[in-house]
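J.: When you get a sec, could you give me coordinates for this:
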Amino acid sequence: MDYFIPETVQDTMELGRQPVSPEVVAAAIAGVIQMTRRQGRSLDDLLSEVLEEDQFLNTEQRHWLSGIVRQAWEAF
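T.: Here you go, the predicted model:
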């Protein structure tokens, strides 16, 4: 099955209005990876952002997410 992968920040924001599901999360991660690559940025750049402290995820969750992002980056 084909899923919409966001190509812009606006697309990503629109995706965020959908109910959370594994497909929506995977599409968001794929979109962020594609946008990061188009900007000429590296996996390390993206992982640095994922690992920054924020109000949404704790340290353990950020490390878990960074592993998922790394796997997705390598799969593309």
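
J.: switch to C-alpha atoms for all contacts and neighbour counts from now on
T.: Noted.

J.: all helices for the chain, in order.
T.: Shown for the chain, the helices assigned by DSSP state H span residues 9-15, 22-38, 43-51, 59-75.

J.: I'd like to know which of those lies nearest to Tyr3.
T.: helix 22-38 (7.0 Å; C-alpha to C-alpha).

J.: got the angle between that closest one and helix 59-75?
T.: 70 degrees (axes from the mean of the first three to the mean of the last three C-alpha atoms, to 10 degrees).

J.: re the thing from before, okay, the helices of the chain, which one's buried deepest?
T.: Using mean count of other C-alpha atoms under 10 Å, the stretch among the helices of the chain with the largest mean neighbour count is helix 22-38, at a mean of 17.

J.: Next, the structure of the following sequence, for comparison with the previous one:
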Amino acid sequence: MNYPIPDSPQEIFALRQQPIDEELVAAAIAGVIKIVRAQGQSLEELTAQLLADDPMLDQQQRRWLSQLVVQSWEKFS
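T.: This is a model prediction of the structure:
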């Protein structure tokens, strides 16, 4: 992977400066999972946040992202 897994929200935010590709998205998802776990949150809490209404993504996109995060969470277990 060309991008290290972010350790903080600031590092995830800094990824916005990079061109978007599959590896960047994977690094961002891995970073979010790492940070959420360090904060003691559960997968259920994270998916609830992902599925919450948001103007950036429609409902179908939020469901797809939430499924991707669940799969990633399980791989990092």
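
J.: returning to that earlier point: next, format the helices of structure 1 as a markdown table and append distance to Tyr3 of structure 1.
T.: Output for the helices of structure 1, formatted as a markdown table (distance: least, C-alpha to C-alpha, whole Å):
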| stretch | distance to Tyr3 of structure 1 |
| --- | --- |
| helix 9-15 | 11 |
| helix 22-38 | 7 |
| helix 43-51 | 23 |
| helix 59-75 | 15 |
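
J.: nearest to Asp2 of structure 1, of the ones you listed?
T.: helix 22-38 (10.1 Å).

J.: Provide a list of residues in contact with Ala72 of structure 1.
T.: 29-30 (C-alpha atoms under 8 Å, 6 or more residues apart in numbering).

J.: try 10 Å this time
T.: The neighbours of Ala72 of structure 1, taking C-alpha atoms under 10 Å, 6 or more residues apart in numbering as the test, are 26, 29-30, 33, 66.

J.: Same list (the residues you listed) but as CSV, adding distance to Glu14 of structure 1.
T.: Shown next, in CSV, are these (distance: C-alpha to C-alpha, whole Å):
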residue, distance to Glu14 of structure 1
Ala26, 15
Ile29, 14
Ala30, 15
Ile33, 17
Ser66, 23
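
J.: What residue in structure 2 is paired with Ala30 of structure 1?
T.: Matched to structure 2 by TM-score structural alignment, Ala30 of structure 1 sits across from Ala30.

J.: how much space between that match and Leu65 of structure 2?
T.: 13 Å (C-alpha to C-alpha, to the nearest Å).
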